[in-house]
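*Asks:* the sequence and its predicted three-dimensional model are supplied below.
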Amino acid sequence: MKYAFLLLLSFNLYAQDPSLSFLTLDSALTNKSNSVVREELITVDVTKPSQMTTKRSRTITVLNDSGDDEVNSYLFYDDHTVIKNVELIIYDAFGKEIEHYKKRDFNDVSVADGFSLYTDNRRLYVNHIPKSYPYTATFISEVKSNTTAFLPRWYPIGGYASSTEKSVYTLFFDPENKPDFKKSNLESYNINVEEGASQITFTATMLPAISYENHAPRFISFAPQVMFGLKTFSLKGVMGNGASWNEFGSWMDEQLLKGTEELPAETISEINSLVTPEMSDIDKARVVYQYLQDKVRYINVSIGIGGWKPMPASEVDRLSYGDCKALTNYTKSLLKAVGVPSYYTVLYSDSSERDFTNDLVAMQGNHAILAIPDGEDFIWLECTSQDIPFGHVPNSNDNRDVLIVTEEGGKLVRTKTYETEDNLQANNAKILILDTGEIQASFNRVSKGLQYDNVYHLDRETRENQERYYKEKWDYINGVEVSEIVFDNNRTAVVFTENLKVISTNYTSFAGDNMLLALNVFNQLDYVPPRFKKRTREVEVSVGFTDVDTYDIVLPSGYTVDSLPSDVEIVNQFGSYTISAVLKEDASIEYTRKLVLNKGVYPPETYEEYRNFFKQIAKKDKSKILLTKN
């Protein structure tokens, strides 16, 4: 009897849930996966437009350390959010429970990002360190909020190299306030949708992992997802309506912007003293923008509905700081004071272009900028930067649909689009080759468009950092040193010019008495996209550009050119590449190179052509000529 009791006790201590064992996983889900979502249950209740209850239970098996981040054992909350419950349960490879974290075991910290002065955002998390792989984690949470402006989106595949056995998302709602929803990329997956009078349920099963592929569009552009929006909603207790973008913009203007634009009389007088009646609106705006950049700095402020409502312009004026909303609104107020109209604008700011979803009205975006009407177009102002030139649209804001808030309501418009020829880098150099293999060069580079973004920061760097930048850029030049650096940052034309004196004690190499010289001294492309056995994603070139190089290369005395390379011209759908080397009468070589890369999205089957294009360029850029010793 005693033996039976001990056996039963041993069984209970080491009992396991067979369904959570990694051995039960289908090979279709483990193939190319770092983690597998075993079961995900999400219920969102917005039957009251002023309250949202979200319940989640997510069980995931992590196969290796690359899948740890997919556990997502954390919650964000603020003063308008109540975490009713949160748990994390850890199981070993065979489904035996080994850890159970309750709410009291979670760390509770402020979300400080180094730029925030005020924030009521907090993070609740568990820092679980796995002892072995695979393991399984179940994360359970229940959260209540008085914000229904942001309904949780459904992503049945959370990211690259993560598969899903089952995911269910159910939304409960008031039939009088039925949410709109937008389905994207569901067609190729086993996903079922059931709609009722007061609820809608999405069920996904057996979704294989998506592998990362270089130069593919951003993940959310092709991954399955559903986003939602209520016509009547609450933003941290402030009720809103948004049946159309026009109506939504009117609500923003009335509830979020109204009453925030007042400026002190002294500031109004000061800013008006800097402009004259003869100035155009654009010239006045230039003056205002410079005033802004000289006066304020960016610091995030996020309390109450501060995530969306700007801090009053009078406070920005007094404190000389603010976040993107506050600084945009402050600039708008200054422009209004000198009689220049402008529109508060919300967008997704990211180096990967992301549009507002035009056929689903909901709270969107993560950044604010300002639009100044200029005929049929707009001049865009990034108000958080103290050094971006007036009207220059950086790569994080260009070519995307954004929401402008006008007196007539909201409108979706597109920000500036750069053409390939706009993003120009022109390199010119006079290069002297010595018989020791040393080079001495006067180098000039002019950058425009989005290529301006890559270099304009250099004139604010220390000399040490400037030299480090060039050594890293020209890491293929042995012993490179930059002895003189002169910059010209033309903020009006948005052109950055670099004038340098460059030396390298052993740029060339020797074959006996003869010398080997790479003609492309300052702009060698060495990147070749990786090979894929089977390409499945489209090829995206996110930024088009044009590089033009012209070098005058003076050869060392006592050497003659054995032969020059033939002219090269490569033209395809991705762009073009040409090089030419001409021996001039004074025995110098004029080397010219032009590379054009076209922005665009191309079919998957073109990837090898794209890769070969770069491969050819890299080979030609590194090619050398032989200088024969007389």
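*Replies:* Thanks, I have it. This is a predicted model, so every value here is computed, not measured. Numbers count the residues shown, from 1 in each chain.
*Asks:* only C-alpha atoms from now on, for both contacts and neighbour counts.
*Replies:* OK.
*Asks:* who touches the residue lying closest to residue 544 once chain neighbours are set aside in this structure?
*Replies:* Using CA to CA, 6 or more residues apart in numbering and skipping the chain neighbours, the partner closest in space to residue 544 is residue 599 (4.2 Å). When contacts are counted by CA atoms under 8 Å, 6 or more residues apart in numbering, residue 599 touches 420, 540-545, 574.
*Asks:* alright, now check it against this:
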Amino acid sequence: MKNIILFFLLFGFISAKTIFCFEETNEKVNIDSLVNEADAVILDEEINFSITDFDQAEYTLTKKILIKNKNADNYCTVVAKESEFILTDDIYAVIKDINGKVIKELDDDDIKEAEASLSSFYSGDYYKWFQFTHHTYPYIFEYRIKKEYKSLFFFPDWFPQSSIPVINSKYRLTVSNELEFDYLEIGKIDPPVESITRDGKTYTWSAKNLAKIDDEDFMPPENKNGIGVLFRVIDFSLGEYTGSGKGWNEFANFYNTLTKGRYGLPKKAKDEISRLIKNKTNKREIVKILYEHLQDKTRYVAIEMGIRGWQPQRAADVYKNKFGDCKDLSTYMVAILAHANIKAYPALALTRNQGTVYENFPASQFNHCIAVVPLEQDTIWLECTSSYTDMGNTPYTIEDISALVVTEKGGELIRTPQKTSSQNFSKSVISGKLSVKGDLNFDAQVKLGGNQENAIKPRLEIKDEKDDKLYLQNLFGSNYSNLTVSNYSIDDPKADTSYYSINLNGVYNKFAPVRGKRIFINPNIYNKTTFDDLPDESVEERDFPIYYYYPYLDIDSVSIELPKHFKIESLPKNKFIENSFGKYFSNYYVSENKISYSRIFEIKENLIPIEKYEEYLEFLKQIIKTDKAKFVLKKSLF
């Protein structure tokens, strides 16, 4: 009877209105409507994490999900990751009808095991997984997973929100009195309920009636997990190594213990490095030479087997094998610079696309490793996994982040620099000749810098003419589909220029629609803002700031020679808009038998506060309207 009542409650017969508030905005979200609209609902979820020793713990996850229709069957696929430090002891699953009657139970044969491939990614970690569905809806899917933890370095966090509504979620932590631990609450979380046990304490966090995680357009990565609690133990072990999280200095020293004795190079490697930098005295030039050596001689392969998720290969092995993951390649980079008598350090990072580091919570918050070279007049940050990034042109993923620089004496969090909009530029110049049928034969050059270069350059460095032409047709044909690229060339990407240049020519068939005696020309060929670039959320619906990967600047110039006997009937009005976060300028003019167009679009800030969202929407709407404007040509008798 209780399950029948629950079914009716969840399918829309709810009289009381449950409200959940986001701390970030104080916006009220009606859980009832979201539950009614959802394909699935998490009815109950509970995590029990019981720490039994300094490096031992038992983990149990139980979850009950209401599956309303076939669109929710994917929530019946469960993956349990394992490693040498986390072992799965037991998996149980059952499907019930809404009255609680068991329909079927999971068999051992339904549980599969898998390991990642060595081809481009090698983990060494195993996965147990299963898919357990039913085809009479609605039904309730319940499962339980028990794991054994052999290191508290991997203390599981709690993020109760999901992509579907959650009715009830709990995290129960049991610890001994001797264990020193800490936690950080993210968002609006009720404080834990504490209770005394025979050997220690139990802390229970609870959350009820949670709306699904917001999935807003241009949403900052740090807001995508919703509310939660981070955990850490102050002292921990990882295999034979021990460490402390009392502060970032102590955490950096733990990484030092993992890398001890791993920076040595064989004689052959040292001789090769010495030849590369012979007679070179400028340190910045030497760093550039050795960074390009790293890019030319090694390749990135992710290796995360057990402790290898944190301990790098020896530099000598990277030299021998010619591959490694981020920490391996950074270790090798630090080693070859040391041979050149240039001090460099590894730096632990959380890439910007994954969020931001909580600086007051020293713990394992990192997913990446880079290298940093502090020179007298400059500090160089090196992304060692990229084969095509120029020195000094760091990708956006490691810009404006708090990186833990690990030195001989410990470490500290240092903010990495972020390139300005004028450094992340795209400058296009297109000239063409229009036929009476509306086809446009054109020549184009695009100069790219900063992260706009980083976004395109790797796609064109493979040197496959067929694929390159297809990519360029998609790139230049995003606004006009009937494009054929005839020829293209790329300026030397290794040259010491401040830009990466693409040159091409071809034809846009049916570029300008012909209507009787008139031709309509929209000159915005390469960069155009459309309604696809406009966030879906209204001002009232928006909860979070607007996030771009990086600030950027687009400058476009178009010149089109007109066919004979066509004159300008009308031309668009010029437009200028500027505010604290952006700028837009468009200019249309005519000279003899030629029309010309110039456009500037700049995003000055890549994180636009929620308070400016209304102004931001209006800014984009004006640009969308202007970017659609057309010249109108009319055929004349003379």
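*Replies:* Okay, I see it. What you are looking at is a predicted structure, and each value in this text was computed from that prediction instead of being measured.
*Asks:* any chance of the contacts of residue 599 of structure 1 in CSV, with distance to residue 99 of structure 1 too?
*Replies:* Compiled in CSV, the contacts of residue 599 of structure 1 are given as follows (distance: CA to CA, whole Å):
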residue, distance to residue 99 of structure 1
420, 55
540, 44
541, 46
542, 45
543, 48
544, 51
545, 53
574, 53
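*Asks:* from those, pick the one nearest residue 395 of structure 1.
*Replies:* Closest approach to residue 395 of structure 1 among these (CA to CA): residue 543, at 8.5 Å.
*Asks:* coming back round to it: show me which of the contacts of residue 599 of structure 1 are buried.
*Replies:* 420, 540-545, 574 (16 or more other CA atoms under 10 Å).
*Asks:* map the residue nearest to residue 544 of structure 1 onto structure 2.
*Replies:* Counting by TM-score structural alignment, residue 599 of structure 1 lines up with residue 605 in structure 2.
*Asks:* cool, and residue 145 of structure 1?
*Replies:* So, by TM-score structural alignment, residue 145 of structure 1 is matched to residue 149.
*Asks:* surely that match touches residue 56?
*Replies:* Yes: counting by CA atoms under 8 Å, residue 149 of structure 2 touches residue 56, with 5.5 Å between them.
*Asks:* which one's more surrounded, these two?
*Replies:* Between residue 149 of structure 2 and residue 56, counting by other CA atoms under 10 Å, residue 149 is the more crowded of the two (25 against 15).
*Asks:* so what's that one up against?
*Replies:* When contacts are counted by CA under 8 Å, 6+ apart, residue 149 of structure 2 touches 55-59, 85-87.
*Asks:* what's the distance between it and residue 627 of structure 2?
*Replies:* Separation of residue 149 of structure 2 from residue 627 of structure 2 (CA to CA, to the nearest Å) stands at 57 Å.
*Asks:* same check, this time on residue 286 of structure 2
*Replies:* With CA to CA as the criterion, residue 286 of structure 2 and residue 627 of structure 2 are 46 Å apart.
*Asks:* more crowded one of those two?
*Replies:* Neighbours were counted for residue 286 of structure 2 and for residue 627 using other CA under 10 Å; residue 627 has more, 21 against 18.
*Asks:* what do we get in structure 1 for that one?
*Replies:* In structure 1, the residue matched to residue 627 of structure 2 (TM-score structural alignment) is residue 621.
*Asks:* ok so its match is a strand residue?
*Replies:* No: read with DSSP: H, G, I helix; E, B strand; the rest coil, residue 621 of structure 1 is helix and lies in no strand.
*Asks:* ok, for it, nearest residue in space, not its chain neighbours?
*Replies:* Nearest residue to residue 621 of structure 1, sequence neighbours excluded (CA to CA, 6+ apart): residue 524, at 5.2 Å.
*Asks:* how deep is the counterpart of that neighbour in structure 2 tucked in, by neighbour count?
*Replies:* In structure 2, the residue paired with residue 524 of structure 1 according to TM-score structural alignment is residue 528. Using other CA under 10 Å, residue 528 of structure 2 is surrounded by 17 other residues.
*Asks:* hmm, residue 480 and residue 528 of structure 2 touching each other?
*Replies:* No: taking contacts as CA under 8 Å, residue 528 of structure 2 lies outside contact range of residue 480: 10.6 Å.
*Asks:* now stretch 82-90 of structure 2: buried residues?
*Replies:* Those would be 82-83, 85-88, for stretch 82-90 of structure 2 by 16+ other CA under 10 Å.
*Asks:* which SS class is residue 379 of structure 1?
*Replies:* Three-state assignment for residue 379 of structure 1 (three-state DSSP): strand.
*Asks:* show me what contacts it?
*Replies:* Counting by CA under 8 Å, 6+ apart, the residues that residue 379 of structure 1 touches are 371-373, 391.
*Asks:* how about residue 510 of structure 1?
*Replies:* By CA under 8 Å, 6+ apart, residue 510 of structure 1 lies in contact with residue 516.
*Asks:* OK, contacts around the residue nearest the centre of structure 1?
*Replies:* With distances taken as CA atoms, centre = their mean, residue 350 lies nearest the centre of structure 1, 3.5 Å away. The contact partners of residue 350 of structure 1, by CA under 8 Å, 6+ apart, come to 395-397.
*Asks:* same question for residue 231 of structure 1.
*Replies:* By CA under 8 Å, 6+ apart, the residues touching residue 231 of structure 1 are 177-180, 241-243, 361.
*Asks:* measure the nearest residue to residue 366 of structure 1 once chain neighbours are set aside to residue 78 of structure 1 for me?
*Replies:* Leaving aside its sequence neighbours, residue 366 of structure 1 sits nearest to residue 348 (CA to CA, 6+ apart; 5.2 Å). From residue 348 of structure 1 across to residue 78 of structure 1, the span is 22 Å (CA to CA).
*Asks:* how do the contacts of residue 149 of structure 2 look in structure 1, which are kept?
*Replies:* Shared with structure 1 under both residues aligned by TM-score structural alignment, their matches' CA atoms under 8 Å, the contacts from the contacts of residue 149 of structure 2 are 56-58, 85-87.
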